[in-house]
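Colleague: Need coordinates for the following:
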Amino acid sequence: MSGSEHIRSWYAASAPAFPRQPALAGTQRADVCILGAGITGLSTAIELARAGLSVIVLEAKRVAWGASGRSGGQAIFGFGCDQAKITQAVGLADSKRLFDWSLEGLDLIKTRCAEFGIDCDWRDGHAHVPIKPRHITELKAWQRDLADNFGYPLQWWEREQLQAVMPNERYLGALFDPRSGHLHPLKYTQGLAKAALALGVRIFEDSPVTALERGPTPRFKTAHGEVACDFAVLAGNAYVHGIAPELDAKIMPVGTYIGATAPLGEALARDLIRNDMAVADVNWALDYFRLSADHRLLFGGRASYSTLPPPDLAGTLRRRMTRVFPRLAGIEMEYVWGGYVDISLSRAPHWGRLGQNIYYAQGFSGHGIAATGLAGRILAEAIRGQAGRLDAFARIPHRDFPGGRLLRTPLLVAAMAWFKLRDALF
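Modeller: Down below sits the predicted model:
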């Protein structure tokens, strides 16, 4: 397998082969050039191509090589931070608008699957689950805020109701949302790429961007070519640095990891999670899990803030899994993989523009399956002259990570160590 192929994962093993696209060579011209063939970049491309613009997408590796093709696959309302934090930053009126748009991001997944015939194993339902009494208090406060201020009702399940759906002694209840859900992220992103190609978008793989030349006609440069365009879009997130240094300081790459068991058989799998929902606990260092279409348990967690993968990753994930599902003791992880997501300091989305013709969306903070599609639509609107929604996101204030390039990772590791200790003790 070459360095530009997908990492070994259950997603890569279970998705259909995607035809390799050519590498960029020579000088090309487009109305819009997009860096990154993940959900953000492809969503932007689809919207712009439909509007009649010529679009080029540059991808350093393969389509969906980054988080879009290897994430936990959980599509959840809202953004990476609690909505209350956005309310505090921009006021309730704008916060309501942003929250409603996050629901549009969820609906957009289902719309695009239907319109483009994307079979990505979508399943309805997501639950946030408490482990400790303080988690119940936090979840119920969140439920009240969403119902009272945003008109979004969630279902509170007492422990007995949860156990009827997911027999389990670890969790004390659940905050359930029937509108959120989960999918196969690589299949979904490849489906978007096929749709973009059908609309006339040109995608160049194996074409890492080495520089962005700014000006009235921005130019993306690669080792073997360049693209001149009227508008540039930066959608590489955690896997891009140095192209726009002022954006780099606003995000940090965080490693997140997931494993897939061998097939459990339909009977056992359906008895673990009887309604096929996705689940995430509410610890700072959280566990999240769901069933696959072929009856595996996909179990994620163990984030790394040092950018170094944890030792004995398979063993760690297996131990965490059996703490949730003791009956899976002895079940091995057939696949274990990881990758980076980009987090902002506040965990709020960081979307906007640089100057008049360079647009970006980053800071999805592990909450990107639905929000990235929304970001693409909103970036495309702004490029076409309707910037009201992008301006609303751009009003969310963002600070640089403290410590600069040398110290920000050690400082974040120290802070995360405290939060993990808090998970364990309180």
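Colleague: Every contact and neighbour count from this point should use C-alpha atoms.
Modeller: Will do.
Colleague: How about the contacts made by the residue nearest the centre of the chain?
Modeller: Nearest to the geometric centre of the chain sits residue 368, at 2.6 Å (C-alpha atoms, centre = their mean). Residue 368 is in contact with 75, 79-80, counting by C-alpha atoms under 8 Å, 6 or more residues apart in numbering.
Colleague: So how do I select the buried members of those in ChimeraX?
Modeller: ChimeraX command restricting these to the buried ones, with burial defined by 16 or more other C-alpha atoms under 10 Å:
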select :75,79,80
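Colleague: okay if I get the contacts of residue 368 as a markdown table plus distance to residue 396 and secondary structure?
Modeller: Output for these, formatted as a markdown table (distance: C-alpha to C-alpha, whole Å; DSSP: H, G, I helix; E, B strand; the rest coil):
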| residue | distance to residue 396 | secondary structure |
| --- | --- | --- |
| 75 | 22 | strand |
| 79 | 12 | coil |
| 80 | 13 | coil |
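Colleague: Residue 92: which of the contacts of residue 368 is nearest?
Modeller: residue 79 (15.4 Å; C-alpha to C-alpha).
Colleague: and this one, so I can compare the two:
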Amino acid sequence: MTTPSHTTSYYAASANDKSLRASLNEDITADVCVIGAGYTGMSSALHLAEQGFKVVVLEANRIGFGASGRNGGQIVHSYSRDIDFIEKHYGKHTGTEMGKMAFEGGRIIRRLVDQYNIKCDLKEGGIFAACNSKQLHEMEQKKALWEAHGHNQLEMLSEDSIQNHVGSSRYKGGLLDKSGGHFHPLNLVLGEAAALENLGGVIYEDSAVTRVQEGDKAVIFTDKGSVTADFVVVAGNAYLGGLIPKLEQKAMPCGTQVITTAPLTDAQQKELLPQGNCVEDCNYLLDYFRLSGDGRLIYGGGVTYGAREPDKIESLIVPNMLKTFPQLKGVKVDFAWTGNFLLTLMRLPQFGRIGSNIYYAQGYSGHGVTSSHLAGKVLADAIQGQAERYDIFAGLPQYPFPGGRALRIPYTAMGAWYYTLRDKLGI
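Modeller: Below you'll find the predicted structure:
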């Protein structure tokens, strides 16, 4: 029998808790069974356990095995489509209500870190860096939009002032979000898992779900056991596979690549990111970077559609890193990995119910860190009978990709090529 393990990431190598939980090998009962031990699953489980629910979590691999333990570790607010797009396409009421929730995910993360004393190197401040004048104007519009929805911790950065935050000549300015931030993503979800267990929740690893039987009491089967539960939360996201065919048709797994350098000197760290902020640029296929707690540069970007594993991650990301920071030429890369996120056609999250008691949330389209924590709270509220906010999300249309499974990858790649060309031309 092979013991499940994390990908060969910096996060896995520096995880606070490397212990393996038992797998499920019996038939048990619970109030709620959560499928997937990532951010959506842990946030749902933890919010429910705080209200006294008996919660069991089934994870096919390890806690945080998927995007939750591999991502860039940045607190970025709102959704992959911003509030003005939502209001324009789905109505003022939907836009207003989703606007009220757009900045809640970051607050949930900070509340959990503080309340449960989670050690995850949380640091404050994030920057959207503009590569051209068009993007800088868009950041001015974002600032006005977010302030209209009550978010007032924003500051525009000129081409000169961004140099105080990012030691690169690549940017024309940017937007500083003082309520943004960054952290060690795997240690966050591991800390959430420990908090859940302290509240009586149980997590089984190496326990892939093979079938979900609908009914007044749902039955969730693994190879060696089962959970009979009043409610089910489906939180597998890009790692759900074909377990729920209805959900597989609505979204597409996509990969993003990340590298981590060897530890940098204090002088190098101060030169690259003097204030310690995390950064993402404003391109469609964006780059994102930050310093780790032990002084490494974590740099990510790129997309592979269909979640295939690229052959040489370093060859994809190092040129981008050197374009931003040419002073790092020759620096050693200690870690390189990829992770999958789930893309939807409209780039908005997909929430819904299957029958009366199976809930799902997926498809954050690159904005999963904060949106998944919000989803967990909203899911937990819905299971407790307070479904108004959940139904706002569930009311968004969920379209399949045109052309079905065979054509969704080339169609999406063509769209990405178009927007990348626009980024390069600054139009």
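Colleague: Can you pull the TM-score for these?
Modeller: After superposition, the two chains reach a TM-score (TM-score structural alignment, normalised by the length of the first structure) of 0.96; 426 aligned residues with a C-alpha RMSD of 1.6 Å.
Colleague: which of the contacts of residue 368 of the first structure show up in the second structure as well?
Modeller: Retained in the second structure: none of these (criterion both residues aligned by TM-score structural alignment, their matches' C-alpha atoms under 8 Å).
Colleague: can the contacts of residue 368 of the first structure go into CSV with extra columns for distance to residue 199 of the first structure?
Modeller: Formatted as CSV, the contacts of residue 368 of the first structure follow (distance: C-alpha to C-alpha, whole Å):
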residue, distance to residue 199 of the first structure
75, 26
79, 29
80, 31
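Colleague: so which of the contacts of residue 368 of the first structure comes closest to residue 270 of the first structure?
Modeller: Using C-alpha to C-alpha, the contacts of residue 368 of the first structure come closest to residue 270 of the first structure at residue 75, 20.4 Å.
Colleague: That closest one against residue 106, yeah?
Modeller: Yes. The pair residue 75 of the first structure and residue 106 passes the contact test of C-alpha atoms under 8 Å, sitting 6.9 Å apart.
Colleague: Identify the contacts common to the two.
Modeller: Contact with both residue 75 of the first structure and residue 106 is made by residues 180, 370, according to C-alpha under 8 Å, 6+ apart.
Colleague: distance of the nearest residue to residue 400 of the second structure once chain neighbours are set aside from residue 134 of the second structure?
Modeller: Leaving out its chain neighbours, the residue that sits closest to residue 400 of the second structure by C-alpha to C-alpha, 6 or more residues apart in numbering is residue 250, at 4.4 Å. Computed with C-alpha to C-alpha, to the nearest Å, the distance linking residue 250 of the second structure and residue 134 of the second structure is 32 Å.
Colleague: Those two - which one has more neighbours?
Modeller: residue 250 (20 against 14; other C-alpha atoms under 10 Å).
Colleague: From what I see, the more buried one and residue 397 are in contact.
Modeller: No. Residue 250 of the second structure lies out of contact with residue 397 (C-alpha under 8 Å); the separation is 10.4 Å.
Colleague: same for the lengthiest helix in the first structure, what does it pack against?
Modeller: With secondary structure taken from DSSP state H, the first structure has its longest helix at helix 92-116. Here helix 92-116 of the first structure touches helix 83-90, helix 133-150, helix 185-198, helix 368-383, helix 388-394, going by 3 or more C-alpha pairs under 8 Å, 6 or more residues apart in numbering; DSSP states H and E.
Colleague: quick one, what contacts the residue nearest to residue 400 of the second structure?
Modeller: Taking C-alpha under 8 Å, 6+ apart as the criterion, residue 250 of the second structure is in contact with 344-345, 398-401.
Colleague: Of these, grab the buried ones for ChimeraX.
Modeller: Only the buried entries of the contacts of residue 250 of the second structure go into this ChimeraX selection, using 16+ other C-alpha under 10 Å:
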select :344,345,398,400,401
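Colleague: Of all pairs in the contacts of residue 250 of the second structure, which one is the farthest apart?
Modeller: 398 and 401 (9.7 Å).
Colleague: shared neighbours of these two, anything?
Modeller: Common neighbours of residue 398 of the second structure and residue 401 (C-alpha under 8 Å, 6+ apart) are 250, 345.
Colleague: isn't there a strand covering residue 211 of the first structure?
Modeller: Yes. If the criterion is DSSP: H, G, I helix; E, B strand; the rest coil, then residue 211 of the first structure is within a strand.
Colleague: for it, what are its contacts?
Modeller: Counted by C-alpha under 8 Å, 6+ apart, residue 211 of the first structure has contacts 220-222, 242-243.
Colleague: Shared with the second structure, which of those residues?
Modeller: Shared with the second structure, among the contacts of residue 211 of the first structure: 220-222, 243 (both residues aligned by TM-score structural alignment, their matches' C-alpha under 8 Å).
Colleague: mind listing the helices for the stretch 251-400 of the second structure?
Modeller: Along the stretch 251-400 of the second structure, counting by DSSP state H, counting those that start in this stretch, helices occupy 266-272, 313-324, 368-383, 388-394.
Colleague: The third one vs the first structure, mean deviation?
Modeller: Compared with the first structure after fitting, helix 368-383 of the second structure deviates on average by 1.0 Å (mean C-alpha distance after the TM-score superposition for the first structure).
Colleague: just checking, what packs against the helix or strand that contains residue 220 of the second structure?
Modeller: Element membership for residue 220 of the second structure, per DSSP states H and E: strand 218-222. On a contact count with 3+ C-alpha pairs under 8 Å, 6+ apart, strand 218-222 of the second structure meets strand 209-213, strand 226-234.
Colleague: Can you tell me which of the kept ones among the contacts of residue 211 of the first structure is nearest residue 385 of the first structure?
Modeller: Proximity of these to residue 385 of the first structure (C-alpha to C-alpha) peaks at residue 220, which lies at 22.3 Å.
Colleague: Hmm, the closest one is touching residue 227, no?
Modeller: Yes. Shown here, residue 220 of the first structure and residue 227 form a contact pair, counting by C-alpha under 8 Å, at 5.2 Å.
Colleague: Thank you kindly, that will do.
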